[in-house]
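Undergrad: based on what follows, work out the 3D shape:
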Amino acid sequence: MTSINIGIAENDRLEIAQGLKRLLADSYTLYLQTHNFHWNVTGKQFRELHVMFEEQYNALALAVDEVAERIRTLGVAAPGTYKAFAELSAIEEVEGVPSADEMIDILTRGHEQVVRTSRDVLKVAQDANDESSASLVSDRMREHEKTAWMLRAMRENG
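TA: Coordinates of the predicted model:
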């Protein structure tokens, strides 16, 4: 690839890209879990959860593309295999088909993990004055915080 001169030092670009790879892996793993739960949810809240999970996995599909393209913009190859995502992601795979309530809890923890990963990447991007990555990550963080809140609200009594 040709030289990249976008005002971010090479070491910083590589460190930001590595953080974005973790964000991409967490987001893609969460996408897969959400899509799986959309297909397999049952119970009294079936319709509501089926529709909610579809909205969430569609949003995640767009998000992973944005994150991957930012990694490429920084001059680094974006991971794109299950193996790479499994190695990079902090989100655990789910075995079997959990109950609807367990699905909500699992997805809540997944969105919270994406927020924590985002916070780590955000600090690196801000320290390197990479406003483009910081803005992207900040937007992702806000969306995952909101989604986690909505999922938690579904489990509250009252």
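Undergrad: make it CA atoms for all contacts and neighbour counts henceforth
TA: Noted.
Undergrad: can you tell me the centre-most residue of this protein?
TA: Centroid check for the chain by C-alpha atoms, centre = their mean gives S27 as the closest residue, at 2.4 Å.
Undergrad: give the contact list for that one.
TA: 60, 63-64, 114 (C-alpha atoms under 8 Å, 6 or more residues apart in numbering).
Undergrad: please narrow those residues to those residing in helices.
TA: 60, 63-64, 114 (DSSP state H).
Undergrad: to compare against the first, here's another:
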Amino acid sequence: MSTNLIGLDTAKTEQLASDLNELLANYQIFYMNVRGYHWNIKGDNFFELHAKFEELYDDLLLKVDEIAERILTLGHRPAHSYSVYIERSSVEERRNVSGGKVAVGQILESFAKLIRKQRDILSTAGEAEDEGTVSLMSDYISQQEKTVWMYRSYLGQ
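TA: Next up is the predicted model:
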């Protein structure tokens, strides 16, 4: 078995890096969607949602950087072009959304995709004995489960 500089199996880190690049693509598209919601939101809850969307996109941007740095730590290169992000993301690009409930519903759909992908990566990282990626995914999942509950509560679900 060949290992990288941090002692992980090179073949397993290659798979993890590929999975993390797909996750990175999803985060980048989600981030841009939320920026659009923030800029274009209208209606009774403008002030509340405008601030909430800013809080969310700030968090997503931090996670984008953490994921890219994790890929680099594993010895691979993070994707860094929107053409790749569009191609690899299961989170759909959203345009011209100004309704609060529509935006929140789309945010919930995106979180569902992220959490599902992160659970898959968590499992793969566990099998590879990659504690760094396990820890990152575990933190994201627990934070996002609470966020999903809050957004669902906003929608009355």
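Undergrad: now the buried members of the contacts of S27 of the first structure.
TA: 60, 63-64, 114 (16 or more other C-alpha atoms under 10 Å).
Undergrad: how much does the host helix or strand of the residue nearest to the centre of the first structure stray from the second structure?
TA: For S27 of the first structure, the host element (DSSP states H and E) is helix 10-40. Average distance between helix 10-40 of the first structure and its aligned residues in the second structure, after superposition and using mean C-alpha distance after the TM-score superposition for the first structure, equals 0.8 Å.
Undergrad: out of everything not next to it in sequence, what's closest to R22 of the first structure?
TA: L88 (5.3 Å; C-alpha to C-alpha, 6 or more residues apart in numbering).
Undergrad: how many neighbours does that neighbour have?
TA: 19 (other C-alpha atoms under 10 Å).
Undergrad: same question, K12 of the second structure
TA: Going by other C-alpha under 10 Å, the residues that sit close to K12 of the second structure add up to 19.
Undergrad: was I right about it contacting E129?
TA: No: proximity of K12 of the second structure to E129 does not meet the contact threshold set by C-alpha atoms under 8 Å, at 9.4 Å.
Undergrad: show me the helices in the second structure, by range?
TA: 10-40, 46-73, 82-88, 100-127, 131-154.
Undergrad: which ones are touching M52 of the first structure?
TA: By C-alpha under 8 Å, 6+ apart, M52 of the first structure has no neighbours at all.
Undergrad: if I look at it, how far off is A59 of the first structure?
TA: Counting by C-alpha to C-alpha, to the nearest Å, the gap from M52 of the first structure to A59 of the first structure is 11 Å.
Undergrad: if we can go back for a sec, what distance do you get for the residue nearest to R22 of the first structure to D26 of the first structure?
TA: Using C-alpha to C-alpha, L88 of the first structure is found at 8 Å from D26 of the first structure.
Undergrad: check the gap between D26 of the first structure and E15 of the first structure for me.
TA: For D26 of the first structure, the distance to E15 of the first structure - C-alpha to C-alpha - is 17 Å.
Undergrad: show me which of those two is the more surrounded one.
TA: Using other C-alpha under 10 Å, the more surrounded residue of D26 of the first structure and E15 is D26, with 27 against 16.
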